[in-house]
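K.L.:
what shape does this take:
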Amino acid sequence: MRTSIRKSLCLALTLVALTSCGKGFLDEQPSQLPSGDQLKEAGKKSEDISLGFVNGVVSSFFKALQSTGGSHDDFAQKAFDISADLMSGDMEMRQSNYKWFQLPARLTSWQKDEINNYSVWRISYRTISLANGFFVTAGGDETVPGNSVAPETRFNWGQVKALRALAYLNLARFYGGPYSDATKSKPTVPVYKAADDASKPKGQSTLEQVYEQIVQDLKQAIEAIEGSGKSRPDRQYVDETVARVALARAYMDLGKWDEAYDVANKVITDQAATYPLIPAKELLTNGFNDYQTPEFIWAIDITKDNTGALLSFWGHVDVFTYGYAFVGARKAINKNISDQIPATDLRGDWFHPTMGVPWCKFFSASGKAAWEASGRQRYGVDRTWLSDIVFMRMSEVYLIASEAAARKGDDATSKTLLLTLLKQRTRDGKYTEVETATNALSHDDLLKTLLYNWRVEMWGEGQSLAVMRRFKNNVERSVRNGFLSGTTIKWDDPRLVYEIPQHEASNNQLIR
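P.N.:
Here you go, the predicted structure:
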């Protein structure tokens, strides 16, 4: 796996050379993608093209500098996660001399000519382009491959379906905004499928149509992967569990609580033993830095060959890694949230008591060890940038299932699920107290408790903007925030929704 991921972009770039006489499609906009005939021809020229597509699509979620020539906040999904958390206000950043991520912190990244906006668009459509290229070579994307197709191909088909759906989910969340009866008919983004002539522009699908495509892709991904009988080599690839968590996310955005509960509960029922929650005794020492952490459902092994160095999640969030958090552009939990963390909650110790940085949640193992061994306790000592990254973990699944259960009126089940998580997040000797208090919660107070747990448990993992919208939670920027300090941002603030980038709007006459 490590070798194939490392070589994936080389193989994808070989495909580019085969499919274009001019600019390659990895550098093109969605209105300028290669034709099906070009992709079929490329498929004839390399027997490894299927694997190259799969690995290329996976790499598009973590490779740095896919949309710009040198922006240090251009490293795909984890950069999107930071932007979303800064926009929501759950993550705060000090003022600094470095421009990276200031736009989302200032709530100006929505503008059509801003780089953080363009990065989500360009990288998401790069993922979609690679995915559709795979489907062209694999016979299409409409029908799940049957038993006549090799199991490996069916498995890869399902993986790519799930990854394409995740790209569209990013587009829906950033460019579509909150989903409701009032917004579902809003023109959002173009939906490109394998049968489309992607060298020609398309108009925007509605937000409802984008989510319909996401849900269809994920259901088909699950069917294809399970029908293949294959298992992924390791958790860097996608399997049916990853697809189910993505589907549960989409259902939560849509307010389909029964469906979200059913999907999340199946993951818990079938996979809780495979992906056990980080236990309380390891919560402050895990560091979220090893992709093989048992709780992690989908995570990437960062190596010398694929690290983005400074251009990485760790280069921006971890004070023990040499990077922007170390030199002053610190990402911290909103002080108003950390002030709510009770003494019984172990997660209070995830964050520095005065700075609020996640020094016991996200930390380089070698960097923190060197810091602890140093009499001067220096930050920023890890200059290898080899800490791994996580995209999905089991705690999110428990929160989805618990919230969905509460929203559909089953508070008892909601509390049971939440307490399963809290048992591993509570200090020694305090669980009975927490259990009693949780079981006594009214429905409204249960929802407030779930909101609190989302904001603390998933801090820094890119879910806070979706949570803010779902709970209709207005967020006050704390006094520690260097941007819009003391300002309350409403959950439906128009600055939380991106405009179509200027480049696409100028070149696609069908954009409204």
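K.L.:
all contacts plus neighbour counts: C-alpha atoms, from now on.
P.N.:
Will do.
K.L.:
how about the helices in the stretch 401-512 of the chain?
P.N.:
411-422, 431-439, 443-457, 464-470, 502-507 (DSSP state H, counting those that start in this stretch).
K.L.:
so Asn42 sits against Thr19, correct?
P.N.:
Actually, residue 42 is Ala rather than Asn. Yes: counting by C-alpha atoms under 8 Å, Thr19 is a contact partner of Ala42 at 6.0 Å.
K.L.:
got the helices of the stretch 401-512 of the chain as CSV, with distance to Gly348 columns?
P.N.:
Shown next, in CSV, are these (distance: least, C-alpha to C-alpha, whole Å):
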stretch, distance to Gly348
helix 411-422, 13
helix 431-439, 15
helix 443-457, 9
helix 464-470, 18
helix 502-507, 42
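K.L.:
how about this one, so we can line them up?
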Amino acid sequence: MNTKISKTLLRTMAILIMAGSFGSCKKFLDEKPDSSLGEPKSIEDLQAIMDSYSGNNSSYPNLGQQSDDDYYLVDAYLNGLNALLQATYKWDKNIETDATWRAGYKVVLNSNMVLEILPSLQNSSQQLQLKTLKGTALFFRSLAFFHLAQHFALPYNQTDAATLPGIPLRLASDVNAPVHRHTMQQTYEQIIQDLNIAVAHLPALNAPLSRPSKQAAYALFANLYLSMENYNKAGLYADSALQLGAQLINYNTVSTSAAIPFAQFNNETIMSIAMSGHARFNPTNGKVDAVFYNSYSNNDLRKKIFFRAAGTPGQFAFKGNYQGNTTGNLFCGFTTAEMLLVRAEASARQNAKDSAMADINRLLKNRIEAASFTN
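P.N.:
You can find the predicted model right below:
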């Protein structure tokens, strides 16, 4: 996922959000699904639930990005935002965000519904599709739990994980079932358990790239273990993902002047997932921090492909979204480039310098102007 937020930022934001969210957000866990939608009964119905891009792929929390320091908003735009959006931008300690909570647990609800109906279809001749649907539902549930844990719990701490609060783990669609907040350890154990089963049920690769696969599950495992500071497992899972496909986009072949330089389902994408969108993230409103922009060297093609001048001298805007748009729905899925970086970091953390540099140079070869690249 491309939202790389420091543990200090995550820890602070988690404290601020937790203080205001759990009371009001618990209401969503008690709400019943809309009965007018009808009860899904067939494999096709369940596949449609899991294939809903808006329902499962494009509504992951963006609070971390809203609060990050790699962009800024001019006062005239900021002052026109609602109270919540201003509060997250300013790191206000009184934050209530039902929408973020609801979006995450809606994915959990969809997954639980599918998992509960699947056993009634076991006599079907479509056993392979049933198996894949089970893996898909477990993948999305683990993905939702992981994102929710990053926003509504503290960063993973092995020493205190058994006592620190995690998130509520809804494992059934029954809204009358008791709900309580699980520990951090229970939260991560559930994510790992779901993913382990998902890996066994998913195809190695998948099309379209909005559907999960073994490669996507390995990528999620890599991110999960990186967040837990288990660098050995993070590196192993990143490597497993890359063994199933490691194609990179050579940025020397990408137009530096294109308003939208990347297609949504491009050659680096392992799985397409996006944050909840907002106009503050589009190039017209969100401005890239100049210090961040200038940290890219002039021969680094990302400086020209990811960013553009924003009109006012010294202002820049982001345009390198792997979602293939500029509407504010930022990509937070999995890519081969990210897996190279995870594997490189895992190697470096374990003092395997040569392996780390090999991965970094492999990526840089596809990011730096060809005439100036040297190993």
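K.L.:
of the helices of the stretch 401-512 of the first structure, which is nearest Arg347 of the first structure?
P.N.:
With C-alpha to C-alpha as the criterion, Arg347 of the first structure lies closest to helix 443-457 of those, at 7.3 Å.
K.L.:
counting by contacts, list what that closest one packs against.
P.N.:
Helix 443-457 of the first structure is packed against helix 335-338, helix 394-407, helix 411-422, helix 464-470, with contacts defined by 3 or more C-alpha pairs under 8 Å, 6 or more residues apart in numbering; DSSP states H and E.
K.L.:
deepest of those helices, which one?
P.N.:
Mean neighbour count (mean count of other C-alpha atoms under 10 Å) peaks for helix 394-407 among these, with a mean of 25.
K.L.:
isn't Phe316 of the second structure right next to Val291, touching?
P.N.:
No: Phe316 of the second structure is beyond contact range of Val291, at 10.8 Å (criterion: C-alpha under 8 Å).
K.L.:
strands along the second structure, start to end?
P.N.:
In the second structure, the segments counted as strands under DSSP state E are 71-72, 165-168, 181-183, 269-271, 287-288, 307-309, 316-318, 334-335.
K.L.:
ok, the corresponding residue of the second structure for Gly176 of the first structure - how many residues close by?
P.N.:
In the second structure, the residue paired with Gly176 of the first structure according to TM-score structural alignment is Ala153. Counted by other C-alpha atoms under 10 Å, the residues lying close to Ala153 of the second structure total 23.
K.L.:
in this structure Ala153 of the second structure contacts Ala19, no?
P.N.:
No: between Ala153 of the second structure and Ala19 there is no contact under C-alpha under 8 Å: 10.7 Å.
K.L.:
who touches Ala246 of the second structure in this structure?
P.N.:
Ala246 of the second structure makes contacts with Glu268, Thr336, Ala337, as judged by C-alpha atoms under 8 Å, 6 or more residues apart in numbering.
K.L.:
so which of those hold up in the first structure?
P.N.:
Checked against the first structure using both residues aligned by TM-score structural alignment, their matches' C-alpha atoms under 8 Å, the contacts of Ala246 of the second structure keep these contacts: Thr336.
K.L.:
from the contacts of Ala246 of the second structure, which is closest to Gln65 of the second structure?
P.N.:
Closest approach to Gln65 of the second structure among the contacts of Ala246 of the second structure (C-alpha to C-alpha): Ala337, at 20.0 Å.
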